[in-house]
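Enquirer: Sequence first, predicted coordinates after that:
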Amino acid sequence: MRRPDRLSPARLAPADVVRVGGAGLRTRPARALLSALGVAIGIAAMVAVVGISSSSQAELDRRLAALGTNLLTVAPGQTLLGRPATLPDSAEPMIGRIAPVTAVAATGRVESARVYRTDRIPKAETNGLVVLAARLSLPSTVGATVRAGTWLNAATARYPAAVLGAVAAARLGIGHPSPLTSLLVGSARFTVVGVLDPIPLAPELDAAVLVGWDVAVTALGFDGHPTTVYLRCRDQQVEAVRAVLAATANPSAPGTVAVSRPSDVLAARRAVGETLTALLLGLGCVALLVGGVGVANTMVISVLERRGEIGLRRALGATRGQVRLQFLTESLLLSALGGAGGVLLGVAVTAGYAGYQAWPSVVPTWATAGALAATVLIGGAAGLYPAVRAARLSPTEALSAP
């Protein structure tokens, strides 16, 4: 007697798998939305942290490119006896003779002068401001820009005229100087002719009152010794120039000369920012893990609530593999929904914050790709156990459940 052909279960096309897997999300939209929200928060946190950090670094790189990383400063250190050293008067012109040096300017601190808005201010209230004699080439050397008024020139440098750093102007309450705006510097009245913008590579100038070199000597008792020499050199020769600066500035005592590169401070600030980014990414991963637990919890409850559906499908011929694939697909769709929403939210947060800070908005491709990959892993891990549990239910057991 001929045996009948063995029946084989129907195969589900990919579109059918997605449709069957999405049925559970459509029938319980509120629960699906809340579960996807947990994943979205974790993904958004990760994308926003990476995006804001990348935008900040892009802004820092833009500023460094505009300001240049070829600025070096020379200042006096200490003698062998621990006393403050001084730079010789010839330090600035000697440094200017170094072949790769393209610009040089000096400032000198006027120790005996204090700054007051009027003579009614108590002598102890100096606001932490300093008076610096400045060369005319200082703005072009350090990358300073004038916010209001004008910089010193060959005429005003010989007369009682002053330019304020950004912090000094704020502390003195001077925003836009006029011909009637004056300060008491030492015992002389100085007219304020300009206010500078903040100087990222020379922040020590922000809290300074800058006067001409000649008038500082004649009217304020300045000794003529520079306390800081700023110089620009060719980018390819920065380290070579840095190596000879101490001996050039003070040949008789090079060990008492301190040489620094202000842009190194900004690079260190970026390294600190990267460390903070790593910490925030860790917090984002914790949030993503919590979201994955929420997805797993939703899928387990879904299996318990839909035992009748599972039993009916099994009775109609669905295999364990098809049931397992259905619930795994549902978990992946749930996580993908949260992942897509999280990526969009993270990009929106990055764009909003970068726009508020006037930074370029940068979201690395690897961040969005990694976020989507993380959602697939979260969805697969969260839905694996519920899918296996659903597949193990026999038709009679599932149909007999209350």
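Expert: Sure thing, it's come through.
Enquirer: going forward, measure contacts between C-alpha atoms and count neighbours the same way
Expert: OK.
Enquirer: Hmm, N70 is touching E239, no?
Expert: No - at 9.4 Å, N70 does not count as touching E239 under the criterion of Cα atoms under 8 Å.
Enquirer: So the two - more neighbours on which side?
Expert: Under the criterion of other Cα atoms under 10 Å, the comparison of N70 against E239 puts N70 first, with 19 against 14.
Enquirer: residues touching that one, list them.
Expert: Under the criterion of Cα atoms under 8 Å, 6 or more residues apart in numbering, the contact list for N70 reads 232-235, 238, 261.
Enquirer: how close does it get to V238?
Expert: Distance check for N70 against V238: by Cα to Cα, to the nearest Å, it reads 6 Å.
Enquirer: Give me the buried entries from the contacts of N70.
Expert: Buried members of the contacts of N70, counted by 16 or more other Cα atoms under 10 Å: 232-234, 238, 261.
Enquirer: secondary structure element for L281?
Expert: Secondary structure assignment for L281, by DSSP states H and E: helix 263-305.
Enquirer: What helices and strands are in contact with that helix?
Expert: Using 3 or more Cα pairs under 8 Å, 6 or more residues apart in numbering; DSSP states H and E as the contact definition, the elements that helix 263-305 packs against are helix 29-67, helix 320-357, helix 365-392.
Enquirer: State the next helix or strand along the chain beyond the first one.
Expert: What it means is helix 29-67. If you walk from helix 29-67 toward the C-terminus, the next helix or strand you reach (DSSP H and E) is strand 71-76.
Enquirer: what's that following strand in contact with?
Expert: The contact list for strand 71-76, computed with Cα under 8 Å, 6+ apart, reads 84-87, 141-142, 227-233, 242, 245-246, 249, 256-263.
Enquirer: Which of the helices and strands packed on helix 263-305 sits closest to T298?
Expert: Proximity to T298 (Cα to Cα) singles out helix 29-67 among those, at 7.0 Å.
Enquirer: could you give the angle of that closest one to helix 365-392?
Expert: Angle of helix 29-67 versus helix 365-392, following axes from the mean of the first three to the mean of the last three Cα atoms, to 10 degrees, is 160 degrees.
Enquirer: and helix 29-67, what does it pack onto?
Expert: Identification of packing neighbours for helix 29-67 by 3+ Cα pairs under 8 Å, 6+ apart yields helix 263-305, helix 320-357, helix 365-392.
Enquirer: which of the residues in it are buried?
Expert: With burial defined by 16+ other Cα under 10 Å, the residues of helix 29-67 counted as buried are 32, 34-61, 64, 67.
Enquirer: Below is an additional structure, to be compared with the one above:
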Amino acid sequence: MSGLVPARLSGRDVLRVGLAGLRARPARVVLSALGIAIGIATMVAVIGISSSSKEDLLRRLDRLGTNLLTAKPGDTLFGAEARLPQGAVSMVSRIGPVTAVGATGTVEASVRRTDRIPEEITHGIGVVAASEQLIGTLGVSVREGVWLNAGTARYPGVVLGAEAAGRLGFDRPGGQVWIGGRWFTVLSVLGPAELAPEIDRSAMVGWDAAKRYLGFDGHPTTLYERSTDASVEDVRAVLARTVNPENPEEVEVSRPSDALEAKAAAAGAFTGLLLGLGAVALLVGGVGVANTMVISVLERRREIGLRRSLGATRGQVRVQFLAESLLLSALGGAVGVVLGTGVTAGFALYRGWPPVVPPWALGGALAATLLIGTVAGLYPAMRAARLSPTMALATV
């Protein structure tokens, strides 16, 4: 007589017995799945928020361009502060690929709301001479009023950067401020200068007006230059020698967009730390699942013994408990993915970023939950399968 072959559990049967075990203890299932959900939600949200911030940065770079270079005076051979030549702007404009050049020059003066405020109170606002081509080069918008032109640049008028206007209490042109012992009329208020934040904190007067009324010496302190995208590196290589042919080593050349890219890199390092915290939360959730499954095996020895006595094989018992662990982890993972995606979308919309959750993050989160479920359920499943029917029924 041939031996009896035990029936194989179909996928539907495995799912049914796994869900039956979870439905019997709903409160414990929810608490165990919560640990997995918190870990997955943290990881998805961190990746999503970081990706949304990066996408916003890339869009800003595309809008602002990476073809802006700046030249500033460095130090002389003997450690003194160098100066850019007065004709630096006109010399740079002669470089073939250069499309726009603007400059600012530091003015030894302070700007105050009235002449009654002490000179030492500056609110962090600097006064600079500005060339007429400055905002065109930087791509800064005029929020209210008009920018300096050939007419206004010769007279005591001032343009306020976005932060400077707020600190002085101006949201539109009109009115006057006290600069260098005389009144200057506010001509306009600028929008944010993302690639040149120093402009936001400045009060800008015309180049000729700065010479006439504020004792400006005519030497630029920051030169801004834009060229075609394809020629940025070539222009960068010759910019210092063009600005100061006699002493090119005294000129510091930089690209403002590099600062934004460095900021993104720093944010990425912080993201790694948060991902580590999410992984710890996920590990704690996995320990909770394992604990739940071990206790479930101890509490259900009678059920295991009865199933074994009715013909269930060790493999079928092992599959049953492993399925319960996987379903428990998958439940926590699914909830965590939804929560993490929701947090990403809400935070991104609040900050005005495009919500981005990489597909690989969602796939990785689900894969992590299945791995946690397998590892957490493996020992309890093997322990349940090793119980003999007689011993399981006898200890109840």
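Expert: Received the coordinates, thanks. Values in this document were obtained by computation on a predicted structure and should not be read as measured data.
Enquirer: hang on, the earlier thing: which residue numbers in structure 2 does the helix holding L281 of structure 1 align to?
Expert: The alignment of helix 263-305 of structure 1 onto structure 2 (TM-score structural alignment) spans residues 257-299.
Enquirer: Same check on stretch 369-383 of structure 1?
Expert: Going by TM-score structural alignment: stretch 369-383 of structure 1 matches residues 363-377.
Enquirer: again with stretch 12-26 of structure 1
Expert: Stretch 12-26 of structure 1 corresponds to residues 9-23 of structure 2 when matched by TM-score structural alignment.
Enquirer: Residues contacting that stretch, please?
Expert: Residues lying outside stretch 9-23 of structure 2 but in contact with it, judged by Cα under 8 Å, 6+ apart, are 29, 316, 319-321, 323-324, 327-328.
Enquirer: go with 7 Å
Expert: Counting contacts by Cα atoms under 7 Å, 6 or more residues apart in numbering, the residues outside stretch 9-23 of structure 2 that touch it are 29, 320-321, 323-324.
Enquirer: Could you do stretch 305-319 of structure 2 as well?
Expert: Contacts for stretch 305-319 of structure 2 (Cα under 7 Å, 6+ apart): 381-382, 384-386, 388-390, 392-393.
Enquirer: Buried among the residues you listed? Need that as a selection in PyMOL.
Expert: Buried members of the contacts of stretch 305-319 of structure 2, identified by 16+ other Cα under 10 Å, are gathered into one PyMOL selection as follows:
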select buried, resi 381+382+384+385+388+389+392+393
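Enquirer: Redo the contacts of stretch 305-319 of structure 2 as a markdown table? Include distance to L4 of structure 2.
Expert: Listed next are the contacts of stretch 305-319 of structure 2 as a markdown table, based on distance: Cα to Cα, whole Å:
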| residue | distance to L4 of structure 2 |
| --- | --- |
| A381 | 24 |
| M382 | 24 |
| A384 | 23 |
| A385 | 20 |
| R386 | 21 |
| S388 | 19 |
| P389 | 18 |
| T390 | 21 |
| A392 | 23 |
| L393 | 24 |
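Enquirer: and V287 of structure 2, how many neighbours?
Expert: Under the neighbour criterion other Cα under 10 Å, V287 of structure 2 is assigned a count of 20.
Enquirer: Which residues are in contact with it?
Expert: With contacts taken as Cα under 7 Å, 6+ apart, V287 of structure 2 has the following neighbours: A376.
Enquirer: Just tell me which of the helices and strands packed on helix 263-305 of structure 1 ends up closest to D197 of structure 1.
Expert: Nearest of these to D197 of structure 1, taken as Cα to Cα: helix 29-67 at 13.3 Å.
Enquirer: Compute the inter-axis angle for that closest one and helix 320-357.
Expert: Helix 29-67 of structure 1 and helix 320-357 are oriented at 40 degrees to each other (the same axes, to 10 degrees).
Enquirer: mind listing what G278 of structure 2 touches?
Expert: G278 of structure 2 sits next to 39-40, 42-43 when contact means Cα under 7 Å, 6+ apart.
Enquirer: Dead centre of structure 1: give me the residue that sits there.
Expert: By Cα atoms, centre = their mean, the mean C-alpha position of structure 1 lies nearest to S56, the distance being 3.1 Å.
Enquirer: Now check structure 2 for the residue matching that residue.
Expert: Taking TM-score structural alignment, S56 of structure 1 has S53 as its aligned residue in structure 2.
Enquirer: what's the spacing between that match and A262 of structure 2?
Expert: 13 Å.
Enquirer: With R112 of structure 2 instead?
Expert: If you go by Cα to Cα, the gap between R112 of structure 2 and A262 of structure 2 works out to 35 Å.
Enquirer: possible to save the helices and strands packed on helix 29-67 of structure 1 as TSV with distance to R97 of structure 1?
Expert: As requested, these are exported to TSV (distance: least, Cα to Cα, whole Å):
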stretch	distance to R97 of structure 1
helix 263-305	23
helix 320-357	41
helix 365-392	48
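Enquirer: winner for burial among these?
Expert: Counting by mean count of other Cα atoms under 10 Å, helix 320-357 has the highest mean neighbour count of the helices and strands packed on helix 29-67 of structure 1, with a mean of 22.
Enquirer: tilt between that one and helix 263-305?
Expert: Between helix 320-357 of structure 1 and helix 263-305, the angle formed by their directions is 150 degrees, by the same axes, to 10 degrees.
Enquirer: Specify, as a residue range, where helix 320-357 of structure 1 falls in structure 2.
Expert: When helix 320-357 of structure 1 is aligned against structure 2 using TM-score structural alignment, it corresponds to residues 314-351.
Enquirer: Strands of the stretch 151-300 of structure 1, start to end?
Expert: 161-164, 182-185, 188-196, 208-212, 228-233, 257-260 (DSSP state E, counting those that start in this stretch).
Enquirer: of all the ones you listed, which lies closest to P360 of structure 1?
Expert: strand 188-196 (24.7 Å).
Enquirer: The closest one against structure 2, how far on average?
Expert: Strand 188-196 of structure 1, aligned to structure 2 and superposed, deviates on average by 1.2 Å (mean Cα distance after the TM-score superposition for structure 1).
Enquirer: Give the buried residues for that strand.
Expert: With burial defined by 16+ other Cα under 10 Å, the residues of strand 188-196 of structure 1 counted as buried are 189-196.
Enquirer: and for that strand, what span of structure 2 is it aligned with?
Expert: Alignment note (TM-score structural alignment): strand 188-196 of structure 1 is matched to residues 182-190 of structure 2.
Enquirer: who's in contact with the matching stretch?
Expert: When contacts are taken as Cα under 7 Å, 6+ apart, the neighbours of stretch 182-190 of structure 2 outside the stretch itself are 141-147, 156-162, 165, 171-178.
Enquirer: Narrow those to those that are buried.
Expert: Once neighbours are counted (16+ other Cα under 10 Å), the buried part of those comes down to 142-144, 147, 156-162, 165, 172-173, 176-178.
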